[in-house]
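Undergrad: What shape does this take:
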Amino acid sequence: MGLSSDEGSRFADMLQEHEETVVSSWTDGITASLRGRLSHAELHRQTLELQKAFQTALSGGAQEISDDAAAELRALLSELSTTRARQGFTATETAVSVFALKEAVLKVLGDDEQALRAYVAFSAFVDRAGLFTFDSYTRAREELIADQAEQLLELSTPVVKLWEGVVAVPLVGTLDSARAQVVMERLLQTLVDTGSPYAIIDITGVPAVDTQVAQHILKTVVAARLMGADCIISGIRPQIAQTIVALGIEFGDIATKSSLADALRHVLRKTGDRVSQKSPRREG
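TA: Predicted structure coming up:
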């Protein structure tokens, strides 16, 4: 059952008349649930803003949290949810910050029977606001996790310049479809930016190579070749070599080396470059 206009106006007036009492009681309730992880002053500021937003929504005739009169309230609740999600609070802790309003209002309500009946509708309105907060928190948290996963994915697939005209992609961990796509995009962009004709894909840190991983690597090599770059695969350990043979995976004419150093020497031989190794001088 939604709030009637008269009931909404009554609770709006009540929130205004007992503003400081309600806000203080509301803040104390939230402080207890959050166990001191936010300062009392910060919580008091947040609850005061929310109290005014509830007051505006109710005085404007809002019967549901989705009504136009509750637009400001929804904006504040969304902001609260996003902030709490980033601060590491749980969805329950965030929603409780809204539900605590009911107890604070009940303390100043009195024992008037009509007011108590209206409180049921008011309580349902606060419940819907709490559920809106819960849903907003969930969306904010999912977006935050997705952003963090994307950042970790980019950090886990660096493309480094080893030599003039030679770049390398050191892969560490499992290579799935999403990560393979990032590897390909970053490698191709680096080839464009540096104009490098050679790329080394180092799989020393890949724990196992199966058919799917091999297909991802081969697609990356083909894409690099279309950009005019020759690829060398390094990090072919004995166990991985045996697995590749057992699976019947064919790398064709793609050069493979056991280590990144061997791959770099292979490229330098093809380009005619030499790495000078100077013996340490002995002092007589």
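
Undergrad: CA atoms for contacts and neighbours, from now on please.
TA: Fine.

Undergrad: Could you report the neighbour count for Ile203?
TA: Per other CA atoms under 10 Å, the neighbour tally for Ile203 reads 25.

Undergrad: ok but it is inside a strand, no?
TA: Yes: Ile203: assigned to a strand according to DSSP: H, G, I helix; E, B strand; the rest coil.

Undergrad: Other residues contacting the helix or strand in which Arg45 is found?
TA: Secondary structure assignment for Arg45, by DSSP states H and E: helix 40-59. Helix 40-59 has contacts (CA atoms under 8 Å, 6 or more residues apart in numbering) with 5, 8-9, 11-13, 15-16, 19, 23-24, 26-27, 30-31, 69-73, 76-77.

Undergrad: Following the chain onward from that helix, which element is next?
TA: Counting by DSSP H and E, what follows helix 40-59 is helix 71-87.

Undergrad: quick one: buried residues of that following helix?
TA: For helix 71-87, the neighbour count (16 or more other CA atoms under 10 Å) marks 71-74, 76-85 as buried.

Undergrad: For the comparison step, fold the sequence that follows:
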Amino acid sequence: MPVRHIHTILDNERDFLLKAWGSTQAEEGLIRKDLFSEREARAHIELVFDALSQGVAVSVKHDMLDPEADCWDDLRAVLAKITRERTKRGVSTGEMAAFVLALKYPLFERLRATVNDTNGEVLIEAINQFTRLIDAAALYTTELCISDRDKTIQRQQDEMMELASPVVELWDRIVAVPLVGTLDSMRAQEVMENTLSAIVEKKADIVIIDITGVVTVDTQVAQHLIRTAAAVRLMGAEAIISGISPRIAQTMVQLGVDTGEVRTRSSLRMALADAFRQLDTDVVARKPV
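TA: Reported below is the predicted structural model:
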């Protein structure tokens, strides 16, 4: 009964194993005193150990440590809580996995010292089963870390996309879309959606798409701009592309890009002046009192 031997050791030698587990972590540099107090580190070890012991106790009757079994739900919940808490404070994915794996060695020592079988089959099976279980637990923490990291990256990308594609109300019925950096297909779609929404929300008649800060204008970027301008017209507004420098103008001619009916201006200032003329609006400097 390999699992019974594991259960007996976990149950009878809890204090010894907790201390040995902590010592193993210290030897491997996993005790992050810069991130956790000793009491917090001890609490994490105890939570994982006790959830593990409960799962092993349930598994005794089947004499099998099946990592996919329902009896490990509490262990998975504890690992999820501790993993997120530790990674938020700066523990790496590798350190989190090593934190779990460090329990192997003290338990193996106690198994070798207490399991008496002539040919070693029981000891080997106990070590194999516990190894499979702990490896699965360590892999679970790794998957959690990667999943949380991917979610963080996606959230940051979404936030950056929003910041990179703002729509600014310059004047009554005039909005501007200042573009900075690189304009790829995904961002172009975001720009178009934000722009069309702003036309409705701001009741805009003129949309100025300013590309002064765009790094490179190639055929793909030009097509994105023209499609956005066409969508603006379909919404009943007029589009003006500003920030057309001599270099960009030359590049667009060389590429054979036809802006069609889209108005273009060299600067945002000129585009705004053009927008005022279209709206028959005069802006007059106030005389000093």
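
Undergrad: before we move on, the earlier item: ChimeraX command to pick out the buried ones of the contacts of helix 40-59 of the first structure?
TA: To isolate the buried members of the contacts of helix 40-59 of the first structure in ChimeraX, using 16+ other CA under 10 Å:
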select :8,9,11,12,15,19,23,24,26,27,30,31,69,70,71,72,73,76,77
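
Undergrad: Adding distance to Leu226 of the first structure, write the buried residues of helix 71-87 of the first structure out as a markdown table.
TA: Shown next, in a markdown table, are the buried residues of helix 71-87 of the first structure (distance: CA to CA, whole Å):
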| residue | distance to Leu226 of the first structure |
| --- | --- |
| Ala71 | 53 |
| Glu72 | 54 |
| Leu73 | 54 |
| Arg74 | 51 |
| Leu76 | 51 |
| Leu77 | 51 |
| Ser78 | 47 |
| Glu79 | 47 |
| Leu80 | 49 |
| Ser81 | 47 |
| Thr82 | 44 |
| Thr83 | 45 |
| Arg84 | 47 |
| Ala85 | 44 |
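
Undergrad: Show me which of those is closest to Val166 of the first structure.
TA: Checking the buried residues of helix 71-87 of the first structure against Val166 of the first structure by CA to CA gives Ala85 as the nearest, at 42.7 Å.

Undergrad: Leaving aside the residues adjacent along the chain, what's closest to that closest one?
TA: Setting aside the residues directly before and after it, Ala85 of the first structure is nearest to Arg141 in space (CA to CA, 6 or more residues apart in numbering), at 5.6 Å.

Undergrad: Report how many residues lie close to the one you found.
TA: 21.

Undergrad: just Lys33 of the second structure next, same as before
TA: As a burial measure, Lys33 of the second structure scores 11 neighbours (other CA under 10 Å).

Undergrad: on that earlier part again, residue in the second structure matching the residue nearest to Ala85 of the first structure?
TA: Counting by TM-score structural alignment, Arg141 of the first structure corresponds to Arg149 in the second structure.

Undergrad: ok but Asp273 of the first structure is inside a helix, no?
TA: No: going by three-state DSSP, the assignment for Asp273 of the first structure is coil, not a helix.

Undergrad: Distance of the aligned residue in the second structure for it relative to Asp274 of the second structure?
TA: Under the alignment (TM-score structural alignment), Asp273 of the first structure pairs with Thr281 in the second structure. Noted for Thr281 of the second structure: a distance of 10 Å to Asp274 of the second structure, by CA to CA, to the nearest Å.
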